[in-house]
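Q: sharing a model prediction with you, sequence too.
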Amino acid sequence: MRAPLGNFDHAAPAPDRLDELPRPVADAVRHWRGSVPAEQIVHVDTDPRWADTAVFVEHYGQDLLERSANCVVVSGRRGAETRMAACVVLSTTRVDVNGVVRRRLDARKASFAAMDVATGLTGMEYGGITPIGLPEGWPVLVDPAVVDLPYVLVGSGRRRGKLLVPGKAFAELPGAVVLEGLGT
């Protein structure tokens, strides 16, 4: 199979690569629902040595720079209550944590979750967190620019490998909210 983006040597439909995905991501792909068939989610093998964005696009294709998204875990606090969320924005933008996210979570303070918290709660590796397979009940805040792309490169839940996902699929993830101004 040829990947819809980039220059990858190994690409296959994600349902054929469940053994390459951490359990929460594999389970989400296995039980996929929505207008985009699971077979349109593509797993590509990548080398963790080239994880840095500049090196990654040099190795796998310049077209990936504008078509990659980051998924970050955010923690919002109000008093003793903590609310978790995932934010998906294009990699060329930054998440508006202290404005849009803080207000959406109805939190007094919001910040990126600590690495051990993010990996512990998601069951995914740091640097590979994906919005597919997040804990039940978490809001998945998605910038409209991500949804508007035909395909988006995002983490696979591991540092090795990425997923190529049709943009509109992000709006259909459990807990997804497309949020203007999320990426700045």
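A: Cool, the structure landed. Only a predicted model underlies this, so the values are computations on that prediction, with no experimental measurement involved. Numbering: from 1, shown residues only.
Q: going by C-alpha atoms from here, please, whenever you check contacts or count neighbours.
A: OK.
Q: quick one, strands of this protein?
A: 11-13, 42-44, 69-78, 81-90, 109-112, 140-142, 152-155, 162-165, 176-178 (DSSP state E).
Q: tabulate those (TSV), appending mean neighbour count.
A: Below are the strands of the chain laid out as TSV (neighbours: other C-alpha atoms under 10 Å):
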stretch	mean neighbour count
strand 11-13	19
strand 42-44	27
strand 69-78	22
strand 81-90	22
strand 109-112	19
strand 140-142	27
strand 152-155	26
strand 162-165	25
strand 176-178	19
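Q: comparison target, given below:
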Amino acid sequence: MNSPVTAPFGRFDEAWPAVDRPELLAASTAEALRAWEGAEPVESVLVVDTDPEKADTAVFCAAYDVPLDASANCVVIAAKRGQEVTFAACVALATTRVDVNKTVRKHLGARKASFAPMDTAVAETSMEYGGISPLGLPGHWPVLVDEAVAAAPHVLVGSGRRRGKVILPGRFLARLPHAEVVPGLAG
């Protein structure tokens, strides 16, 4: 196992390359990192061990001194066209809101789009609510990344668990399988 490294922001006791600490990640997140073949080095993805009681964005950012504009949320969207429901993930900075009713709905070609209910999001992702990660989602899901996230030098996102968060270059998220940078996704 590699030695701890320094996180690019925040106040954390330690940070590690996420591939070295799979116990801090959801199983699917750890698997996505193990299988990573993208241009960005997988070692650029860090994980920090945190209090699961402080996983919600505002509380987390205050507790660990993380700027809100360095924190990104991954939300699960349920898109409906007729009787068919498809799921997608949207990743946007915590200082913004995903435009579900216009941008996401149109991008997915749906008649209606909404945030998936918590129990549905948890069941479909096999991740914990408050920690859903764009890393390790079902392989056929589109991952829509706001351009501000993709341009960020580093962002903090869920690890798939409420305990722990992942810090990675924004461009890493733009290179995930089925990822697409969507201008105007959030505002």
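A: Thanks, I have it. Just so we're clear, the structure is a prediction, and the values are computed from it rather than from any experiment.
Q: distance to G99 of structure 1 added to the strands of structure 1, as CSV?
A: Below are those laid out as CSV (distance: least, C-alpha to C-alpha, whole Å):
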stretch, distance to G99 of structure 1
strand 11-13, 37
strand 42-44, 33
strand 69-78, 12
strand 81-90, 13
strand 109-112, 9
strand 140-142, 13
strand 152-155, 24
strand 162-165, 27
strand 176-178, 15
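Q: which among those is found nearest to A118 of structure 1?
A: Closest of the strands of structure 1 to A118 of structure 1 is strand 69-78, at 6.1 Å (criterion: C-alpha to C-alpha).
Q: what's the closest of the strands of structure 1 to T119 of structure 1?
A: By C-alpha to C-alpha (comparing all of the strands of structure 1), the closest turns out to be strand 69-78, at 9.2 Å.
Q: so how far does stretch 148-158 of structure 1 reach from one end to the other?
A: With C-alpha to C-alpha, to the nearest Å as the measure, the first residue of stretch 148-158 of structure 1 is 25 Å from its last.
Q: name the residues that touch that stretch?
A: 4-5, 21-22, 25, 43, 64, 67-71, 123-130, 146, 161-168 (C-alpha atoms under 8 Å, 6 or more residues apart in numbering).
Q: which residue numbers in structure 2 does that stretch align to?
A: Across structure 2, the stretch matching stretch 148-158 of structure 1 (TM-score structural alignment) is residues 151-161.
Q: chain center to the matching stretch: distance?
A: 6 Å (C-alpha atoms, centre = their mean, to the nearest Å).
Q: narrow the contacts of stretch 148-158 of structure 1 to those in helices?
A: 25, 146, 167-168 (DSSP state H).
Q: which non-adjacent residue is nearest the residue lying farthest from the centre of structure 2?
A: When distances are taken from the C-alpha mean of structure 2, G82 lies farthest, 28.5 Å away, according to C-alpha atoms, centre = their mean. Counting by C-alpha to C-alpha, 6 or more residues apart in numbering, R111 is the residue found nearest to G82 of structure 2 once chain neighbours are left out, at 7.6 Å.
Q: quick one: what's aligned to the one you found in structure 1?
A: R111 of structure 2 maps onto R108 in structure 1, by TM-score structural alignment.
Q: and T122 of structure 1, how close does it get to E136 of structure 1?
A: Here T122 of structure 1 is placed at a distance of 10 Å from E136 of structure 1 (C-alpha to C-alpha).
Q: that older thread, structure 1: which residue goes with the residue farthest from the centre of structure 2?
A: Aligned partner of G82 of structure 2 by TM-score structural alignment: G79.
Q: how much space between that match and A110 of structure 1?
A: 12 Å.
Q: find the nearest non-adjacent residue to the most centrally placed residue in structure 1, please.
A: Note on structure 1: the residue nearest the mean C-alpha position is T130, at 3.3 Å, using C-alpha atoms, centre = their mean. Leaving out its chain neighbours, the residue that sits closest to T130 of structure 1 by C-alpha to C-alpha, 6+ apart is G155, at 4.9 Å.
Q: ok, now R83 of structure 1?
A: G76 is the one closest to R83 of structure 1 (C-alpha to C-alpha, 6+ apart), at 5.0 Å.
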